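**Q** Sequence plus predicted model, see below.
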Amino acid sequence: MLAEVMIENATELRMVQNLGAHSVLLARQVVKGGISPDLKTLDEIREASRIPFTVLVRPDELGQQYENERKNKLLGHLRAYRQAGIEGVALGVREEDFVDVFFLEDILSFGFKITFYGFNGLKSLPQMLKMLNMYPRVCRIITRGNQASSWEGRTTIRELAEMARPGLEVFAEGVGLHPNNLAEFVQHSGAHGLLWGSTVRDASERLDLVLLEQLIDIMVHKTSRRF
């Protein structure tokens, strides 16, 4: 199972690369759910990265339902990232309990590879995934299966993984997963990977490298080990 970690800067990138992370999601303010990073940090990440990275596009800490002013802000971020040569972005757009297909198609016109970030709180996740299956540039969803945690949503996550078209990866959020239940989740959830965000940060909002190393080790070997 692939391990992706949310990071805020090049220093964190180097740390998680050394721990064996397969990819990273770049954002600011990870503990608050993440917002779009600045271009200077992007340049530093590009220079330091030995693994794939995706950029979170979220102009503020509000939800995924965008009115016109916030849509324009998000589109402005996309233009800047496109000009900077970024290939993959992560975002979520919705209209009430459904994916906002019209806004998604506007976003797809930029030519990015898209990760649907926060694929939760939608009516009928399987139906929404069937719709996303029709868009080849949507290459990943990140979900906890419409539950409070990925552990609680593991049955739905497995269902989504089974119905996703080839080339569309189903990643679970790290929420609710820990060294005592991760091996079982890895073996039975069917997810292609896991995104570790705020749950691998300590009270000072720094990466908990000891915990993260243990989690990545379990993901790679599918068996819990004691440190």
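**A** Looks like it arrived, so ask away. Residues are numbered from 1 along each chain as shown.

**Q** going forward, measure contacts and count neighbours with C-alpha atoms only.
**A** Fine.

**Q** got the buried residues for the longest helix along the chain?
**A** Secondary structure of the chain per DSSP state H: the longest helix is helix 68-83. Within helix 68-83, the residues that count as buried by 16 or more other CA atoms under 10 Å are 70, 73-75, 77-78, 81-82.

**Q** just stretch 126-135 next, same as before
**A** Under 16+ other CA under 10 Å, the buried positions of stretch 126-135 are 126, 128-129, 132-133.

**Q** I'd like to know which of those are part of helices.
**A** With DSSP H as the criterion, helices contain 126, 128-129, 132 from among the buried residues of stretch 126-135.

**Q** ok, which stretches of the chain are strands?
**A** With strands called from DSSP state E, the chain shows them at 2-7, 23-26, 53-56, 88-91, 94-95, 98-99, 113-117, 138-143, 169-173, 193-196.

**Q** and the last one, what does it pack onto?
**A** In terms of contact count using 3 or more CA pairs under 8 Å, 6 or more residues apart in numbering; DSSP states H and E, strand 193-196 is assigned the packing partners strand 2-7, strand 169-173.

**Q** structure B:
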Amino acid sequence: MKLEICANSYQSAINAQKAGANRIELCSELSIGGITPSLGVLEKISQKITIPVNVLIRPRSGNFCYTDEEFEIMKNDIKICKNFGLNGIVSGVLNPDNSIDIKRTKELIELSKPMSFTFHRAFDCVTNPQKSLQQLIDLKVDRILTSGLQEKAANGIELLKKLQKLAKDKLVILPGSGINAKNVHLFKEAGFKEIHSSASKIISIEKSIFFGNTPQTVSSIETIQKILKVIKDA
């Protein structure tokens, strides 16, 4: 079973690589669900990271319905990732009723080629996961990052198992959210091919009268290695 680390910074990505992670999902601002990292971070990552890097393409926090202008930004960001030679794109678009926006998602997938395409946790907002899964199979996405429509993947594991059974070998169901060394065995035993974790720890808390107490987190080498050990031994 492969371990993808959700890295929120350059340092998190370096730590993931040092610890032996199989792949990185690169983003920024995990506290708001993640947004697209800066151009500077993308350039540095492309120079220093040798394991596969998939980049989150999400122009802002909030819902997954985008204006024409926001959609153009997303497409431009995909072109930048392609120019840097990165491995894949993590993105997706929903309609106002939380169904998958087939037209726009397909456009992002086509633009991303030959990079891989992961449909991100917008999937956890859909009202009909089985129908949405089939739509994404038809669109030929490579994987779906999902917590099984629950806050934590361990709580959504029964739906995750059902989705994996329905998907067969047509795409990868990538469980994510709250996966750690204490519960990763559940996903290994259930036969998932890949899992997703930030493996993060708080390294400082900035106390500010303007912005409140904002924690700074980083993916931890020690935490990643603990998860990998359980995967190996389970």
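**A** That came in fine, so what should we check first? Fair warning: this is a prediction, and the values are worked out from it, not measured in the lab.

**Q** TM-score for the pair, please.
**A** Structural agreement between the two chains, given as a TM-score (TM-score structural alignment, normalised by the length of the first structure), stands at 0.86; 218 aligned residues with a CA RMSD of 2.0 Å.

**Q** just to revisit the earlier point, between the ones in helices among the buried residues of stretch 126-135 of the first structure, which is nearest Glu87 of the first structure?
**A** Leu132 (18.8 Å; CA to CA).

**Q** What's that closest one aligned with over in the second structure?
**A** Correspondence of Leu132 of the first structure to the second structure, assessed by TM-score structural alignment: Leu136.

**Q** contact partners of stretch 90-98 of the first structure?
**A** 25, 54-58, 64-66, 99-101, 103-104, 114-119, 121-123, 128 (CA atoms under 8 Å, 6 or more residues apart in numbering).

**Q** Weed out the non-buried ones from those residues.
**A** For these, buried by 16+ other CA under 10 Å: 25, 54-58, 64-66, 99-100, 104, 114-119, 121-122, 128.

**Q** separation between Ser12 of the second structure and Gly33 of the second structure?
**A** Using CA to CA, to the nearest Å, we find Ser12 of the second structure at a distance of 16 Å from Gly33 of the second structure.

**Q** nope, Gly40 of the second structure is what I was after
**A** For Gly40 of the second structure, the distance to Gly33 of the second structure equals 20 Å [CA to CA].

**Q** Please identify which of those two sits among more neighbours.
**A** The residue with more neighbours, out of Gly40 of the second structure and Gly33, is Gly33; 13 against 9, by other CA atoms under 10 Å.

**Q** List the contacts of the closest residue to the more buried one other than its chain neighbours.
**A** With CA to CA, 6 or more residues apart in numbering as the criterion, Gly33 of the second structure has its nearest non-adjacent residue at 6.9 Å, and that residue is Ser61. By CA under 8 Å, 6+ apart, the contact list for Ser61 of the second structure reads 32-35.

**Q** Kindly report the same for Phe64 of the second structure.
**A** Phe64 of the second structure neighbours (CA under 8 Å, 6+ apart): 92-95, 122.

**Q** Check Thr105 of the second structure too.
**A** By CA under 8 Å, 6+ apart, the contact list for Thr105 of the second structure reads 92-93.

**Q** now swap in the one 5 residues further on and tell me
**A** Under the criterion of CA under 8 Å, 6+ apart, Glu110 of the second structure has no neighbours.

**Q** That one -> the first structure?
**A** Under TM-score structural alignment, Glu110 of the second structure pairs with Ser109 in the first structure.

**Q** What is the burial count for Gly111 of the first structure?
**A** 11.

**Q** Leaving out sequence neighbours, find the closest residue to Glu151 of the second structure.
**A** Using CA to CA, 6+ apart, the closest residue to Glu151 of the second structure is Ser177 (7.2 Å).

**Q** Would you confirm that the one you found contacts Ser147?
**A** Yes - when contacts are counted by CA atoms under 8 Å, Ser177 of the second structure is listed as touching Ser147 (5.9 Å).

**Q** Can you pick out the residue with more neighbours from those two?
**A** Legend: neighbour count by other CA under 10 Å for Ser177 of the second structure and Ser147, higher for Ser147 (26 against 22).

**Q** Run through the residues that contact that one.
**A** 121, 124, 153-154, 156-157, 160, 175-177.

**Q** now do Ala191 of the first structure
**A** Contacts of Ala191 of the first structure (CA under 8 Å, 6+ apart): 1, 157-158, 161, 169-172.

**Q** re the thing from before, need the helices and strands packed on strand 193-196 of the first structure in a markdown table with mean neighbour count and distance to Gly193 of the first structure, can you?
**A** Below are those laid out as a markdown table (neighbours: other CA atoms under 10 Å; distance: least, CA to CA, whole Å):
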| stretch | mean neighbour count | distance to Gly193 of the first structure |
| --- | --- | --- |
| strand 2-7 | 25 | 4 |
| strand 169-173 | 26 | 5 |
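
**Q** quick one on the thing from earlier: now for the longest helix of the first structure, which elements pack on it?
**A** Using 3+ CA pairs under 8 Å, 6+ apart, helix 68-83 of the first structure sits against no helix or strand.

**Q** same thing but at 10 Å, please
**A** helix 39-48, strand 88-91, helix 101-108 (3 or more CA pairs under 10 Å, 6 or more residues apart in numbering; DSSP states H and E).

**Q** just those: most buried one?
**A** strand 88-91 (a mean of 22; mean count of other CA atoms under 10 Å).
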